[in-house]
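K.L.:
Sequence first, predicted coordinates after that:
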Amino acid sequence: MSKKKELSPELKAECDAAKALFVSRKNALGLTQASLAESADISAAAVAMYLNGTNPLNAKFAVVFSRLLGVPVEKFSKRLAKEINGLTVASEQAVERGESATALDLVRQLLDKQGKGIAEDVKARLLAAAKSADRGEVMEHDSCRPGAVGDEVWITHLDMRAAVGGAYTPHHYPEILQDVRVSPRHLRDMGVEFREPRDLKLVTGWGQSMAPTIKHRDPMLVDTSVREFAGDGIYMFCWEDRHYIKRLQWVGEGELSMISDDTRFPPQSIRAKDADIQARALLVWNATLI
């Protein structure tokens, strides 16, 4: 088997620039290579090959990467920015000539130039979406689309420390769970209540004050659509510039009681308006040795 040809210095520099941007922004945005792969409709291995400089970046991946990280394509590849801009200019010129410049035409152009290696079913979905856009239709994005088995969806791990004791600190150890694939239907059968699967995220607890309910380094499923107090329960929130996962209980007159399940930590009264609620905890993955 012949050895894969190395990228030119210019193409390798694009991959390095993209990787540096990803590393610098992934924590703040809650991104992983797996979630990036899902958005780009490619495998996680393909993403790794782009970021590690094994394969050159292409326009399709560049557009998705730019959107998710909130950076212009020029930031990591002037070559691809020029190529993408060329498609836009061609569309504008066609409009000026009175010709039909449809989304379907643009997607076909892109696939003709950069479609090598893209699975046929992915190409078909891209073309179908463009055709629907040209007809003025809206293709509903279904975050519960069927997975490999059943109705599974990916749940992203938020790379942060949710403190169940004190303030969170950076961590440098492997998480028990990274992104996971779960069945929303099964979660609901278990009694887990949520509106949209896309709002579900994984976070890792830190500390002992919520034991035995939440032990040190337990992964938790949280609902990020809950951004205000919605009845007594366990919430992830920020208070006085620190992140916590604690029970919150309404005590009246704009006051909440911040409660630890470990009774060695006494309850603390806080103003409801001062608690910046980020999510509500729904489920804890407790690991038990047997």
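P.N.:
Arrived safely, thanks for sending. Numbers count the residues shown, from 1 in each chain.
K.L.:
rest of the way, CA atoms for contacts and neighbours
P.N.:
Fine.
K.L.:
any chance you could map the helices in the stretch 51-200 of the chain?
P.N.:
Across the stretch 51-200 of the chain, reading from the start of the chain, the helices by DSSP state H, counting those that start in this stretch fall at 59-69, 78-96, 103-114, 120-134, 184-189.
K.L.:
what's next to the shortest one, contact-wise?
P.N.:
This means helix 184-189. Residues outside helix 184-189 that contact it (Cα atoms under 8 Å, 6 or more residues apart in numbering) are 144, 151-153, 193, 197.
K.L.:
Looking at the helices of the stretch 51-200 of the chain, which is nearest to V251?
P.N.:
Comparing the helices of the stretch 51-200 of the chain by their distance to V251 (Cα to Cα), the top pick is helix 184-189, with 29.9 Å.
K.L.:
C-terminal to the closest one, what's the next element?
P.N.:
Remark: after helix 184-189, the chain's next helix or strand is strand 200-206, criterion DSSP states H and E.
K.L.:
for comparison:
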Amino acid sequence: MDIYAIRKRQLITLIGDQKKGACAERWGMAPAHLSQILSDKTAKNLGDDVARRIEVVEKLPRGWFDSLPTVDGPVTAESKQLIMAPSAEAASSAADQVKQMLSKVKGLTTEARDRIVAAAEEPDDGASNELSVNMASLRPTNEEIVIPQYDIRAAMGHGQVPPDYTEVVRNLVVREEILREKGITYTSKTSLGMINGWGQSMEGTINDKDLVIVDKGIRDFVGDGIYVLTWHNELYIKRIMRLDEEHYRLISDNPHYENQTARIDDVTIHAKVLLIWNARKA
């Protein structure tokens, strides 16, 4: 049995009676992506990055997905609990890794080192064992939103064939009040995402490799604005204006690029652009 078949079996065990949609949301992946991995009709596999991320979210030992448990008989509630329980060896390994890391850190007192190692050796009983306020601040509060970034480069030039699925690679934690101050409204928190612009046709508004926050809950034209769309099987970020009942005008903000007229039936809208997250050198 190859590694992907093993991971699939482990994934099925992990999901159990849970709803797939809830699991996908918790793991930061599209429900369609999870369904494709679980389906016997597609060739989608559980990749390294996603496997490691799920292990972190579910507090499983690193590499849990890569080997089958040695439990005889059918998978019962008790055996599932045994399968998913982090081993003492994994905990010891984590503590050893912390010790190795601390050996390279200068300026820590012996007491501080001992406290950090002790925290790493403690079993996870559901209580919070953050090492510092800085570590705790990485987790969103009730007033913050986690916006996942997707590994998808929406073309702002000649277009780019979209991948079969988009996979979260990073997260942005932002306070809701910041979005409200900027007049940003969205269909739901879980519909927010970030992607990279790619090209020069929207330059001046969205520059090459800029991050843009999008609302994936908007899949139809809801008025003039900038959208992520597919046209003739190529992915674009374009400003859309409706010309008539049958046509859109796809507008490039860069005056050096020509605007294009597209049949509405040939355009698939994936999301609406809400905010450009520019990073400019001072």
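P.N.:
Thanks, I have it. All of these numbers come straight from a predicted model, not from anything done at the bench.
K.L.:
Quick check: which of the helices of the stretch 51-200 of structure 1 is nearest to L158 of structure 1?
P.N.:
With respect to L158 of structure 1, and counting by Cα to Cα, the nearest of the helices of the stretch 51-200 of structure 1 is helix 59-69 at 15.0 Å.
K.L.:
Next, the angle helix 103-114 makes with that closest one.
P.N.:
Between the axis of helix 59-69 of structure 1 and that of helix 103-114 there is an angle of 110 degrees, by axes from the mean of the first three to the mean of the last three Cα atoms, to 10 degrees.
K.L.:
so how far is helix 59-69 of structure 1 from its chain's centroid?
P.N.:
Between the mean C-alpha location of helix 59-69 of structure 1 and the chain-wide mean there is a distance of 14 Å, by Cα atoms, centre = their mean, to the nearest Å.
K.L.:
Same check on stretch 7-21 of structure 2?
P.N.:
Averaged over its C-alpha atoms, stretch 7-21 of structure 2 has a centre that lies 19 Å from its chain's centre (Cα atoms, centre = their mean).
K.L.:
So what would you say the end-to-end distance of that stretch is?
P.N.:
19 Å (Cα to Cα, to the nearest Å).
K.L.:
dump the residue contacts of the alignment partner in structure 1 of L235 of structure 2.
P.N.:
Mapped onto structure 1 by TM-score structural alignment, L235 of structure 2 lines up with H243. Contact criterion Cα under 8 Å, 6+ apart gives 161-163, 166-168, 236-237 as the residues in contact with H243 of structure 1.
K.L.:
Just the buried residues from these, in ChimeraX please.
P.N.:
Burial among the contacts of H243 of structure 1 is assessed by 16 or more other Cα atoms under 10 Å; the matching ChimeraX selection reads:
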select :161,162,163,167,168,236,237
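K.L.:
hang on, the earlier thing: and the buried ones among the contacts of helix 184-189 of structure 1, selectable in ChimeraX?
P.N.:
Selection of the buried residues among the contacts of helix 184-189 of structure 1 in ChimeraX, burial being defined by 16+ other Cα under 10 Å:
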select :144,151,152,153,197
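K.L.:
Now distance to S225 of structure 1 too, for the contacts of helix 184-189 of structure 1, in TSV please.
P.N.:
TSV is the format used below for those (distance: Cα to Cα, whole Å):
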residue	distance to S225 of structure 1
C144	16
D151	21
E152	20
V153	17
E193	12
P197	10
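K.L.:
nearest to S91 of structure 1, of the contacts of helix 184-189 of structure 1?
P.N.:
Looking at these and their distance to S91 of structure 1, the nearest is C144, at 34.0 Å (Cα to Cα).
K.L.:
Look up how far D16 of structure 1 lies from R79 of structure 1.
P.N.:
14 Å.
K.L.:
Same check on Q114 of structure 1?
P.N.:
According to Cα to Cα, Q114 of structure 1 and D16 of structure 1 sit 20 Å apart.
K.L.:
and if you look at G207 of structure 1?
P.N.:
Distance, G207 of structure 1 to D16 of structure 1, by Cα to Cα: 37 Å.
K.L.:
cool, and D189 of structure 1?
P.N.:
45 Å.
K.L.:
quick one: which of these two has more around it?
P.N.:
Taking other Cα atoms under 10 Å, D189 of structure 1 and D16 do not tie; D16 has more neighbours (17 against 10).
K.L.:
T268 of structure 2 in helix, strand or coil?
P.N.:
Three-state call for T268 of structure 2 (DSSP: H, G, I helix; E, B strand; the rest coil): strand.
K.L.:
do the same with R247 of structure 1
P.N.:
Under three-state DSSP, R247 of structure 1 falls in the strand class.
K.L.:
Of the helices of the stretch 51-200 of structure 1, which stretch is the most buried?
P.N.:
The densest packing among the helices of the stretch 51-200 of structure 1, expressed as mean neighbour count by mean count of other Cα atoms under 10 Å, is seen in helix 59-69 with a mean of 18.
K.L.:
name the helices or strands packed onto it?
P.N.:
Secondary structure elements in contact with helix 59-69 of structure 1, counted by 3 or more Cα pairs under 8 Å, 6 or more residues apart in numbering; DSSP states H and E, are helix 9-29, helix 33-40, helix 78-96, helix 103-114.
K.L.:
Give me the contacts around it.
P.N.:
Contact with helix 59-69 of structure 1 is made by 21-22, 25-26, 29, 36, 39-40, 72-73, 80, 83-84, 110, 114, as judged by Cα under 8 Å, 6+ apart.
K.L.:
likewise stretch 193-204 of structure 1?
P.N.:
Contacting residues not belonging to stretch 193-204 of structure 1 are listed as 143-144, 153, 155-162, 175, 178-179, 184, 187, 217-225, 282 [Cα under 8 Å, 6+ apart].
K.L.:
so that stretch matches what in structure 2?
P.N.:
Alignment of stretch 193-204 of structure 1 against structure 2: residues 185-196, by TM-score structural alignment.
K.L.:
mind listing what T213 of structure 1 touches?
P.N.:
261, 284.
K.L.:
which SSE is it in?
P.N.:
Using DSSP H and E, T213 of structure 1 maps to neither a helix nor a strand.
K.L.:
residue in structure 2 matching it?
P.N.:
Pairing criterion TM-score structural alignment: the partner of T213 of structure 1 within structure 2 is identified as T205.
K.L.:
neighbours of the residue lying closest to E203 of structure 2 once chain neighbours are set aside, just the number please.
P.N.:
The spatial neighbour of E203 of structure 2 that comes closest, neighbours along the chain excluded (Cα to Cα, 6 or more residues apart in numbering), is N254 at 5.3 Å. For N254 of structure 2, the tally of surrounding residues (other Cα under 10 Å) stands at 18.
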